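# sequence and computational prediction follow.
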Amino acid sequence: MTSLREIDGADAAAVRDALPAALDGSSPLALGFEPSAEDVVPAGTAVVIATSGSSGIPKRVVLSAAALRASAEATVPRLGSGQWMLALPAAYIAGVQVLARSLLAGYEPVLLAGRFTVNSFVDATERMRDDVHRFTSFVPAQLATLLDAAESRPEVRDALASYRAILVGGQALPEQQRMRAAAAGARIVRTYGSSETAGGCVYDGIPLDGVRLVEVDGEIRIGGLMLADGYLGDAERSEQVFVTAPDGARWYRTGDAGTIGDDGRLSITGRIDNVIVSGGINVSLDRVERIVRGVPGLEQAVVVGMPDERWGEASVIFLAAGVGDVEEMFEQARALVSAEIGPHARPAQLEVSPELPTLASGKPDREALRRMARD
């Protein structure tokens, strides 16, 4: 067993400098939390990443050096090799993998100066090498910010188009946003994965080499060398989430509902537990949100559940302050949801906030939004 070394995940340069020893399995890192003397990990561990995700449940995911390497190396046959620019928090798995991929390719990763802004992205892109492929990784909100700026700033459009691939994960990418990105010349790769799978392991619906997918009772499970060892200090949860099949294969239970096509393509339909009961009928909030985001102006909207006197539970749309006729957008959303799912699934309210709460990873803080809806 090995002790952990704490690294300030907000200091991207510190994580970058410590990562080579972590990838060798000789000096495991604690990212996002302060380890105690009792926090020891198996030999060969690279990082332990603290994450609560959108559920608000704290977890500390134990990833071996072999898992990180397997994930980073599986990206190369799909995308190619080159230099990466870090635009995400270095304490989160997507940020760690950006650094790992660049280092394993033998190129110095380019770090964003300060917080993510349009200008910091352009400046970082200008510091990228011209003689190798360029790559980076965003969450949808970051991409949306750049696409808005690209409409009036040619340098932003040129910077986006200079990347061989821009990975976008963390949450579903609205189709309208994908189309806008394509029109701007940005080559987008939609990724699916989590800290438990050492980051994105399914690109545009197709698993990377060495990644196995299976659907069990409507839930997607993932297998492969990139799986985490489990959760630090939580054997019970580890046994519930990481299961071993009768043939000895190890699987990660994602908690996501989905299907796998005959061509092996994965389609996620939502979280198994992200369901409300409205008028006695189960309603997937993920499905409602996808429909709502099809309305122009609501591409970044977030849908959560709330108590409702009439229906028992209902959904509410949260939207950051922007432009457009809010009432008209709300009525369009209700009509689309009613047509596709039924009147019981129509959102009951649309709330506009100056700024939606987010996690450090850039994902919407759904637990904070649920509290806002209840209040």
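On my side now, so go ahead.
# only C-alpha atoms from now on, for both contacts and neighbour counts.
Fine.
# pretty sure Leu99 sits against Ala18.
No: the pair Leu99 / Ala18 is not scored as a contact, 10.6 Å apart, by CA atoms under 8 Å.
# of these two, which one has the most company?
More crowded of Leu99 and Ala18, by other CA atoms under 10 Å: Leu99, with 29 against 16.
# got the contact list for the more buried one?
By CA atoms under 8 Å, 6 or more residues apart in numbering, the residues touching Leu99 are Arg16, Leu19, Trp84, Leu86, Pro109.
# and the fourth one, what does it touch?
Spelled out, that is Leu86. Gly95, Val98, Leu99, Pro109, Val110, Leu111, Leu112, Thr136, Ser137.
# try 6 Å
Contact analysis of Leu86 by CA atoms under 6 Å, 6 or more residues apart in numbering lists Leu111.
# among the contacts of Leu99, name the ones in helices.
Of these, the ones assigned to helices by DSSP state H are Arg16, Leu19.
# adding distance to Leu147, write the contacts of Leu99 out as a markdown table.
A markdown table is the format used below for the contacts of Leu99 (distance: CA to CA, whole Å):
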| residue | distance to Leu147 |
| --- | --- |
| Arg16 | 28 |
| Leu19 | 32 |
| Trp84 | 20 |
| Leu86 | 18 |
| Pro109 | 23 |
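# and which of the contacts of Leu99 is nearest to Thr244?
Taking CA to CA as the measure, Thr244 lies nearest Leu19 of the contacts of Leu99, at 30.1 Å.
# quick check: the closest residue to Arg346 other than its chain neighbours vs Val302, distance?
Distances taken as CA to CA, 6 or more residues apart in numbering place Arg334 nearest to Arg346, at 5.0 Å, with adjacent residues excluded. Counting by CA to CA, to the nearest Å, the separation of Arg334 from Val302 is 14 Å.
# ok, these two, which is more surrounded?
Legend: neighbour count by other CA under 10 Å for Arg334 and Val302, higher for Val302 (24 against 21).
# what is the neighbour count of the nearest residue to Ser195 once chain neighbours are set aside?
Residue nearest to Ser195 in three dimensions, not counting chain neighbours: Ile93, with 5.5 Å by CA to CA, 6+ apart. Applying other CA under 10 Å, we find 29 residues neighbouring Ile93.
# take the one below as the second:
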Amino acid sequence: MRTGTSVAARGVVPGLTALDGEPSAQSIVPRIVEVARALEGEVVAGDGRERLTGGALLQRAALVRDAVLAAQPQGRPVAVLRGHDAGALVGVVGVLAAGVPLVVLDPTTPAARLRHYVEAAGATICVTDAEHAGTARLLAPTVLEPESAGRPLPDPVAAAESLLGSPAGPGDTAVIVYTSGSTGAPKGVACDHRSILHDAWVNSLASDCYGPGDVVVHLLPMAFSAGIGVTLACLLTGARQELFDPRSRSVAELHEWMREVGATVLLASPAILRGLLAALRPGATIEGLRSLTMAGETVHGAELAAIRRAVGPGCSLRNRYGSTETWLMAEQRIEAGDPLPTGATPVGRAVPGLRIDVEDEHGRLHEQGTGRVVVTGRWLGNSYWGAPERTAEVFRDNPDGTRTFRTSDVGRLSDCGTLRLLGRTDDSVKVRGLLVEPGEVDALLFAQPDVREAIVVGRTSPRTGRTSLVAHVVPEPGARLTATGIRALVRANLPSHMVPEQVVFLGALPRTERGKLDRSALPEVPDVVGTKGPRNDFDAVLLGLFERVLEMPSLGIDTDFFAAGGDSLAAQALVAAIEEELGTSSGQVSTALIAANPTPAQLATALRGDRRRSSSTLVPLRTGGSGTPLFVVAGAGGVAMGLRPLAVRLPDTTVYGLQAHGMENPGLPDWSIPRIAARHVRTLRGVQPHGPYRVAGHSMGGLVALEVAQQLTRAGEEVELLVVLDSFPPDPDIVPRVFAPGEGLVQRVRSVAGLLATGIVPNRDGGHHARFHRQGAVLQRRYRTTPYAGRTVVVVAQDDEDAWARRQWEGHLTGDWVRHELPGGHITFLTEPLVERVAGLLSRELEAVGERRAGTAVRTPEPGAPPHPAE
């Protein structure tokens, strides 16, 4: 690890001695008083509303100390409940100066949880302010508001003397910090004065991270070890801390705010850094930082590269590893010119005063290898408050005066002492008898440009007892990821037993109150792997095709294709595989047939019976719902089954998909939108003879749905809802051209010939889909219609490059209509995880239609109105 002594270049405080890294006979308060007196007229903390000088800190903290001692002279722990502001620092210093243990409470935590902390600590007093006094009265019998009592402030000299009047010993408990409880009930970690002083030295001066003259961006809640550690380290070193609460303020404001306060040091979790980078304008950089520290979860190489581009070469990057029980343990420092790591970034080498080993399954310690991470040092003075038995389980006092702590982390220690974390001891699982560290799969997924976040966990089926891996993936906006693609990626890079059996796409990973990944809040996933074996050779062949397409071994013939992660693209691949392997005739198997028969057993029965659908344009997507069904038209070149992710998220609604004639069966296509619509009208009236009707369409399917609504209305039927999903309006001046302006004669002839072959000769690369897509582009430029007067909902994918054109429905809709804009691209907003937003919006619209029919008053948005902010 690199160290430096460049603090002097940034500023030395006259009369202030350097912080001692050997705090054998020291405690916190005298050092804080020394720093505050040296900076009496200087700002030591700011929060956007007030600027706190060293002198004001002394004066106001003295009021808190006196109030605590007057209310409780017996030395029990005292809680502080304040916001993330300068006033919280006053409360922290005042309680510590009273010579009692401090418990900092986070006001964003539910009161029931806070009451548990207060009761477990044995605290009966809570120091607070007027804003939080109501909550404080729910937590403790005695509530103090020292700064609201109107007492006069002492002068700084008298205040300093008062703060030094109740000295605590170096080995006394200074702070009780409660852990997140991710591995059980929250535990109170009692941290003594020596351990805090040593950690402040390691965090700041020993690692040349910050010191006098630096402006430290403080984003971390003080109720947690990382937050109170920064608070105390700045007070102990003379660095100015600027407090910004990302839970109450938008991270989009952070960049400009950092510029305004002159930030030189940023300490942040990777999650906050992702938000900061996402909020930057294209090409913008973060100026002025000389040090950026990341901690709290794994940072991957691709993220590190983006961070480096944003902060420039003059900023040191630090990846740190610590815990509530030990404070900072290791640091990986990366300077300009240093190669960026691939995969998960190491957490580096042990900080001064600590030794890191790994423990094998027999309890033996090793200086290199893989195992449980164990740390040893002189300043591990912490323990679990009021729990000596629990303390003895993980802490050990050694004959040489050092102390050892066994973490719950699993890591790989190189021969040069660099540590990489692989996961936690309770995350490791055995799959098919082989030990798997899910963190290795996380690292691979994180390295993919289309993956924003990922976490892989082991899951044991309560039905079969099998253990398998489940990957929870957050795609980048606009990325079109599939479960089969994720599994294929892992299979190409890792052993087969490390391939996730299930892939769940999420909009964001769940996090705890302190911003850490919350594995306990990950969604439950059902069993998807069937247990029944093939009944005959035909079943066995078909089952093998399912396994190959889904990239999953050991399926059963009762495995549901879609529950196992199959989507429309995978279904098309399965159709192609069946035609190739089983020699079925064109049209005998289709994605529609798979939708109706999603298990190998059901599909085998359908194929052996040579079933053919009576209407190849109609695909049941969700059956069994009550009330009026919804008919959804697929876009040009799209199969109806591609709309299944939307359909299955519409509760209690029967949904039918409609697709082009000739798409999946032999047949000539319809060559105008009115003709396509007329065919669909005949088809849907075969299912629902009379209205009211509900129709929707995606892309060109939105224009077809519009024409369906027009034809039904002219026939005297009621259409109570039309939904247009990211479609161009019927305006040839807006719809893109079919043929490129620079296309030569030969190319134009080939294009026209290919167009005329739509539905007859499959395209070599895209089957019928590519030809139907091009045909749709021609048809929508030729389509005209009169303005539609019925209730219409227009949904626009706001991240698509043609979003501006797909917004232009004014003048084409003269009735009650509304426009909503949702995240995603033209295709991706209807796929995981963004489709959840579309489904939620559509569910509300369907519910509103039902309420209108029942005579219930509902709010009707203004025509063309933008979406409600919550949408």
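Nice, thanks for sending it over. No experiment lies behind these values; they were computed from the predicted model shown.
# quick one on the thing from earlier: of the contacts of Leu99 of structure 1, closest to Thr2 of structure 1?
Closest to Thr2 of structure 1 out of the contacts of Leu99 of structure 1 is Leu19 (16.2 Å), distances taken as CA to CA.
# now which residue in structure 2 aligns to that closest one?
Taking TM-score structural alignment, Leu19 of structure 1 has Val92 as its aligned residue in structure 2.
# one step back: and the residue nearest to Ser195 of structure 1? What does it align with in structure 2?
Applying TM-score structural alignment, one finds that Ile93 of structure 1 aligns to Ser225 in structure 2.
# any idea how far Leu328 of structure 2 is from that match?
Going from Ser225 of structure 2 to Leu328 of structure 2 by CA to CA gives 10 Å.
# just Tyr321 of structure 2 next, same as before
6 Å.
# before we move on, what about Arg750 of structure 2?
67 Å.
# what about these two, which has more around it?
Neighbours per residue, other CA under 10 Å: of Arg750 of structure 2 and Leu328, the larger number sits with Leu328, 24 against 12.
# helix, strand or coil for Ser26 of structure 1?
Secondary structure, DSSP: H, G, I helix; E, B strand; the rest coil: Ser26 of structure 1 is coil.
# kindly report the same for Ala443 of structure 2.
Ala443 of structure 2 - assigned by three-state DSSP - is helix.
# how about it, what's its partner in structure 1?
By TM-score structural alignment, Ala443 of structure 2 lines up with Arg290.
# leaving out chain neighbours, which residue sits closest to that match?
Spatial nearest neighbour of Arg290 of structure 1, chain neighbours left out: Pro174 (7.4 Å); criterion: CA to CA, 6+ apart.
# which position in structure 2 pairs with the one you found?
With TM-score structural alignment as the criterion, Pro174 of structure 1 lines up with His300 in structure 2.
# in the stretch 51-200 of structure 1, which spans are strands?
Ranges of strands within the stretch 51-200 of structure 1 are 59-64, 82-86, 110-111, 133-138, 165-168, 188-194, 199-203, based on DSSP state E, counting those that start in this stretch.
# ok, and the closest non-adjacent residue to the residue sitting furthest away from the middle of structure 1?
In terms of distance from the mean C-alpha position of structure 1, Arg310 ranks first, at 34.7 Å (CA atoms, centre = their mean). If you skip the residues right next to it in sequence, Arg310 of structure 1 has Gly279 as its closest partner in space, 7.9 Å away by CA to CA, 6+ apart.
# okay, now the aligned partner of the one you found in structure 2: neighbour count?
Under the alignment (TM-score structural alignment), Gly279 of structure 1 pairs with Arg432 of structure 2. Per other CA under 10 Å, the neighbour tally for Arg432 of structure 2 reads 12.
# mind checking how far Arg432 of structure 2 is from Val795 of structure 2?
Relative to Val795 of structure 2, Arg432 of structure 2 is positioned 46 Å away (CA to CA).
# what of Gly122 of structure 2?
According to CA to CA, Gly122 of structure 2 and Val795 of structure 2 sit 55 Å apart.
# do the same with Leu593 of structure 2
Taken as CA to CA, the span from Leu593 of structure 2 to Val795 of structure 2 is 29 Å.
# one more: Ala88 of structure 2?
46 Å.
# can you tell me the closest non-neighbouring residue to Glu155 of structure 1?
Closest residue to Glu155 of structure 1 apart from its sequence neighbours, by CA to CA, 6+ apart: Val122 at 7.3 Å.
# what do we get in structure 2 for that neighbour?
In structure 2, Val122 of structure 1 lands on His255 (TM-score structural alignment).
# that match - how many residues pack around it?
Counted with other CA under 10 Å, the neighbours of His255 of structure 2 add up to 18.
# likewise Asn119 of structure 1?
Using other CA under 10 Å, Asn119 of structure 1 has 14 other residues around it.
# repeat that for Arg249 of structure 2.
Neighbourhood size, Arg249 of structure 2 [other CA under 10 Å]: 10.
# how close does Ala777 of structure 2 get to Leu756 of structure 2?
Note on Ala777 of structure 2: its distance to Leu756 of structure 2, by CA to CA, is 13 Å.
# so which of those two has more stuff around it?
Legend: neighbour count by other CA under 10 Å for Ala777 of structure 2 and Leu756, higher for Ala777 (18 against 14).
# where does the aligned partner of Ala471 of structure 2 in structure 1 sit, in terms of helix or strand?
When structure 1 is aligned by TM-score structural alignment, Ala471 of structure 2 is paired with Ile317. Counting by DSSP states H and E, the element that carries Ile317 of structure 1 is strand 312-320.
# no further questions, thank you.
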